[in-house]
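Undergrad: Predicted model and sequence follow; I will ask about them next.
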Amino acid sequence: MRKPTSAADDIVFWGLMLLTAWAPLPLGSNRPWSMAFLALLSGLLLLGLAIGHLVTRKDSPPLHRGLRLPLALAAVPLVWALVQWSTWTPESWHHPIWRQAAAALGTPLEGRITVNPDATLSTLMNLLGYLAIFWTAMATTRDPARARLALRLFALIGAGYALYGLAIFFSGTETILFFDKWDYFGSVTSTFVNRNSYATYAGLGLLCAVGLIIEDIRQRLPRQPLHMRRLPALALDIASRKFLSLVVILLLACALMLTGSRAGIGSTLIALVVLLGISLLRDRRSGLAGGLTAAAPLVLVLLATFWLASGPILDRLDENSPAADRLPAYRLALHAIQDTPLLGTGYGTFQEVFAAHRDLTVASPSSWKKAHNTYLENMLELGVPAAMALNLAIALIAWRALRAMSSRRRSRIYLTVGVSATVLVGLHSLVDFSLQIPAIAAAYAFIMGVTAAQAFRQTSQGPEESDG
């Protein structure tokens, strides 16, 4: 049964959608001012949600017991980053750079764990903003209809940025907004600088679009097995009714392929296999053959797009793999982690720390600002325990969504999209830093907020709601 939403929730929800639409525009929000602005707006949305509940005297539903552990784990890196920044920690914990700087300057300095206090606070601000987006999305999309609208709007936003990127690509102007490109010529990057980062963003939009059309197909399938003669007519009906959705998928898939990002495209394809596999294998009403046939328009659009736009990616297959290019940097990062495995060097301090460890085994050693492996970078900066707590918090929410699928029918797609999105960003984070781009981290937090709203849904009858 659909639950009415309050006016305050409606306002916050539409504010969240505007924020989601804005985040990719200023170069993926990957500049100091746009990072701070995104975090500020995220916090204001969360504050607006709280004020709205106070003014309307609306009681928030009790915290689902399954959320307690992920939230507690997510709090670990937040608290630890503040500890790293503080000056009241034992001197034996402080990074040696503070003693060296004091000796060089000939004046006492307050030591800290972090080597760059400003970078640690800035990165902590970003993480708080993503958590605010996650919580706001979770609080405003408990209604399955609202969750569906949220994913549909996100897919349309993604299609808009894909259309812009394709228009710039085929015009041959090599620009990003009002700026001339300074890298990644001949690749679709939309409003992002890095093609790998945009590939992740396009992939997230594609997962939402494909997931929604798969759900539409599932709902149109009869409960009894279909006769084979009726399947072509059903596929044609779905294609005519979902023409706009297929256009959205076409735009996103084409833009994704024309990025030429091997890791981004590969991670998205694996995530699509996961999404399609879960969606089709779990639906036994019309059988797997019926589901595949009904999904024929979608499959044909994806295959045709990947074939037509495969040029850039095929051209790059002769090059070394992304992981092979970065193995020396990973080795140096592991050595740096061994220096301070528990304390870390300070959240957001990879660039400074890596500069002290790099050598000529790394290509262009002076230009490395990211580890190109989010897991290693987090372990270096936060320390292994806090980094593992952050990863485990995300994994537990995805695992809960996967488990909840057995008790869901109408809202299963929101869980499937969240799981496949986690596969996408999780795999890509092994060889790149897309999740460290604010617009992408905000998009993923938004999707996982929608997923968590359905995975941890509560009703007056009990802690969990079954759709079956």
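TA: Okay, I see it. Numbering: from 1, shown residues only.
Undergrad: alpha carbons only for contacts and neighbour counts from here, please
TA: OK.
Undergrad: Determine the three-state secondary structure at residue 467.
TA: Assigned with DSSP: H, G, I helix; E, B strand; the rest coil, residue 467 falls in the coil class.
Undergrad: dump the residue contacts of it.
TA: Contacts for residue 467 (C-alpha atoms under 8 Å, 6 or more residues apart in numbering) come out as 407, 408, 409, 410, 411.
Undergrad: want to throw the residues you listed into TSV with distance to residue 120, secondary structure and neighbour count?
TA: TSV is the format used below for the contacts of residue 467 (distance: C-alpha to C-alpha, whole Å; DSSP: H, G, I helix; E, B strand; the rest coil; neighbours: other C-alpha atoms under 10 Å):
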residue	distance to residue 120	secondary structure	neighbour count
407	42	helix	15
408	41	coil	17
409	43	coil	16
410	42	coil	15
411	39	coil	23
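Undergrad: which outside residues touch the helix or strand containing residue 237?
TA: For residue 237, the element it lies in under DSSP states H and E is helix 231-241. Contact with helix 231-241 is made by 217, 246, 290, 293, 294, 295, 296, 297, as judged by C-alpha under 8 Å, 6+ apart.
Undergrad: Show me the two of those residues that sit farthest apart.
TA: For the contacts of helix 231-241, the farthest-apart pair by C-alpha to C-alpha is 246 and 290; their separation is 19.5 Å.
Undergrad: what about the strands in the protein?
TA: 175-176, 179-180 (DSSP state E).
Undergrad: since we're on the closest residue to residue 189 other than its chain neighbours, how many residues are nearby?
TA: Of all residues beyond its chain neighbours, the one nearest residue 189 is residue 195 (4.9 Å), with distances taken as C-alpha to C-alpha, 6 or more residues apart in numbering. With neighbours defined by other C-alpha atoms under 10 Å, the count for residue 195 comes to 25.
Undergrad: and the comparison structure, right after this:
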Amino acid sequence: MGFLFMLNKFIFYSLCSLIIWLPIPLGSNRPWAWAISELIVFALFFLHCIFNIYKNNGFFPPLRTWPIFTLIGTLLLTLLIQIIFSYSTDPIQTKIVLLKTASFFMFAWLICVYTIDKKRITTIIYALIIAGLFQAIYATFLNLSPPSYTPIFGFQYSQRANGSFVYHNHLANYLAIILSIGIGFIISELDIKKNSNSKLTHYFRGFIKALLSKKLVIRLCLIIIVVALLLTRSRMGNIAFLVSLASVSLFALKFYKSKPWSLKYLIISFFVLDTIIVGSLFGADKLQERLAETSFIEETRDEVIQDSIPLVKQYYLSGSGGGSYYGLFPTKQSIPYSGFYDHAHNEYVQFAIEFGVLSCFLSFFSLLYILYICFKNMTQRTSPLYQGVSFGVATAITFMILHIIVDFPLQATANAMTFIVIICLGLLSSKKRLAKN
């Protein structure tokens, strides 16, 4: 029994360590980097199988987590069909994507199996915040005192915060989904009932208590992450985050069950303190300049999407094969662009081309169903942790739905796997079948 207990803990804390590691090697967006994550996941899944040789239960994840496996499984099955029946226009790249997607499936499986209680959900959230904080500090340091080359991996540094990512918009996406779950976690720590005693001493005592609590530490971490998000100067990254936070917040203020009395003040503080005060000190004006200077005449992403539509029509049924977009797009490119586009800068278009319209629709429907579950959790669950986590997951999903309209963050392994973790937390926070809240 002692061996099984230690193996259980080893697998779980290895998953937490992997979460922190994922963004460090260039967002795991290089073959050698995502190969490391794949090897770790495959090794942990092998240990999971060994664990269940000695323990004849607990191999399968909870039934309530099935939507994430429907989402990833749809893509995995499509890739298998493309390879078996030779539908892929680039079989080598499709096999690479198949291996990566299989690791995503196993990773979600392990997260859902080993995140067995509230304590472990909290530990996973801490791991996410630590990972986001490291990226934020690293990105802010480089941006405020930029050297010629980054101290890690020796990449030439640009004026827009990248952190250890290659592409600033990937960092913006990563930080935004970390912020989302972090805000949800803070909400879960809010007091439900306001102190009926309105004496100044009680308010002062509450203020001191807040200063000494973990809420303040987490709040400070999130402020640092907000600074880094602003320094990326990602237009859609920042706008999509504010829109998603505002949308989910309005829903929560209206329908949240047992709403914390200070919820509205916390939400207001994020918009006032983070976007106005912090933003004025750390480059929000430069972000505004980028927004004002945005021109559809100079912007070529819309032309890339327009030129990609014929590929959607051509491969709408079976898809062209996972990872094949970069080789197909030049055949449909109408005019030379500034730079080489190996991605569509629109995940909906690229997924529809590579996986087919049906698989793309089923995956997106699964994501919307998970979002519905999160909204349902906020209105029905009585556990503050499950409600707060659902708030954060709903914000992250809404943000991702918006951001992938103009970018390709899910092509970076760190972003995709971190998003999978967050989705799993939302499903693990849902109501168990035949159980009370």
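TA: Great, that's in hand. All values reported here derive from a predicted model rather than from experimental measurement.
Undergrad: if we can go back for a sec, just the strands of the first structure: most buried one?
TA: Across the strands of the first structure, the average number of neighbours (mean count of other C-alpha atoms under 10 Å) peaks for strand 175-176, which reaches a mean of 20.
Undergrad: so how far does that one sit from its counterpart in the second structure?
TA: Overlaying the second structure shows strand 175-176 of the first structure at a mean distance of 3.2 Å from the equivalent residues (mean C-alpha distance after the TM-score superposition for the first structure).
Undergrad: Show where that strand falls in the second structure, residue numbers please.
TA: Aligned using TM-score structural alignment, strand 175-176 of the first structure spans residues 149-150 in the second structure.
Undergrad: Same question for stretch 142-154 of the first structure.
TA: Residue span in the second structure matched to stretch 142-154 of the first structure, by TM-score structural alignment: 116-128.
Undergrad: If you count neighbours, what's buried in that stretch?
TA: Using 16 or more other C-alpha atoms under 10 Å as the test for burial, stretch 116-128 of the second structure gives 121, 122, 124, 125, 126, 127, 128.
Undergrad: how about the fourth one, what does it touch?
TA: If a contact means C-alpha under 8 Å, 6+ apart, then residue 125 of the second structure has 181, 182, 185 as its contacts.
Undergrad: cutoff 7 Å now
TA: For residue 125 of the second structure, the contact set (C-alpha atoms under 7 Å, 6 or more residues apart in numbering) is empty.
Undergrad: mind checking how far it is from residue 202 of the second structure?
TA: From residue 125 of the second structure across to residue 202 of the second structure, the span is 31 Å (C-alpha to C-alpha, to the nearest Å).
Undergrad: before we move on, back to that, just send the contacts of helix 231-241 of the first structure back as TSV, with neighbour count too.
TA: Shown next, in TSV, are the contacts of helix 231-241 of the first structure (neighbours: other C-alpha atoms under 10 Å):
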residue	neighbour count
217	20
246	20
290	25
293	16
294	26
295	24
296	19
297	20
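Undergrad: which one of those residues sits closest to residue 373 of the first structure?
TA: Closest to residue 373 of the first structure, out of all of the contacts of helix 231-241 of the first structure and judged by C-alpha to C-alpha, is residue 246, at 33.6 Å.
Undergrad: Give the aligned equivalent of that closest one in the second structure.
TA: Under the alignment (TM-score structural alignment), residue 246 of the first structure maps onto residue 219.
Undergrad: leaving aside the residues next to it on the chain, what's closest to its match?
TA: Counting by C-alpha to C-alpha, 6+ apart, the residue nearest residue 219 of the second structure is residue 186, at 7.6 Å.
Undergrad: One more: residue 458 of the first structure?
TA: residue 464 (5.0 Å).
Undergrad: Over to residue 176 of the second structure?
TA: Going by C-alpha to C-alpha, 6+ apart, residue 176 of the second structure has residue 241 as its nearest residue, at 6.2 Å.
Undergrad: For that neighbour, grab the count of nearby residues.
TA: Considering only other C-alpha under 10 Å, residue 241 of the second structure is surrounded by 26 other residues.
Undergrad: quick one on the thing from earlier: now render the strands of the first structure as JSON lines, adding distance to residue 441 of the first structure.
TA: JSON lines is the format used below for those (distance: least, C-alpha to C-alpha, whole Å):
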{"stretch": "strand 175-176", "distance to residue 441 of the first structure": "21"}
{"stretch": "strand 179-180", "distance to residue 441 of the first structure": "24"}
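Undergrad: Residue 224 of the first structure: which of the ones you listed is closest?
TA: Closest among the strands of the first structure, using C-alpha to C-alpha: strand 175-176, at 51.4 Å.
Undergrad: which residues are contacting the closest one?
TA: 168, 181, 190, 191.
Undergrad: which non-adjacent residue is nearest the aligned partner of residue 410 of the second structure in the first structure?
TA: Counting by TM-score structural alignment, residue 410 of the second structure lines up with residue 435 in the first structure. In space, and not counting its chain neighbours, residue 435 of the first structure is closest to residue 441: 4.9 Å by C-alpha to C-alpha, 6+ apart.
Undergrad: now that neighbour: how far from residue 35 of the first structure?
TA: Distance of residue 441 of the first structure to residue 35 of the first structure, computed by C-alpha to C-alpha: 11 Å.
Undergrad: ok, now residue 9 of the first structure?
TA: For residue 9 of the first structure relative to residue 35 of the first structure (C-alpha to C-alpha), the value is 25 Å.
Undergrad: follow-up on the earlier one: quick one, which of the strands of the first structure is nearest to residue 302 of the first structure?
TA: strand 175-176 (26.7 Å).
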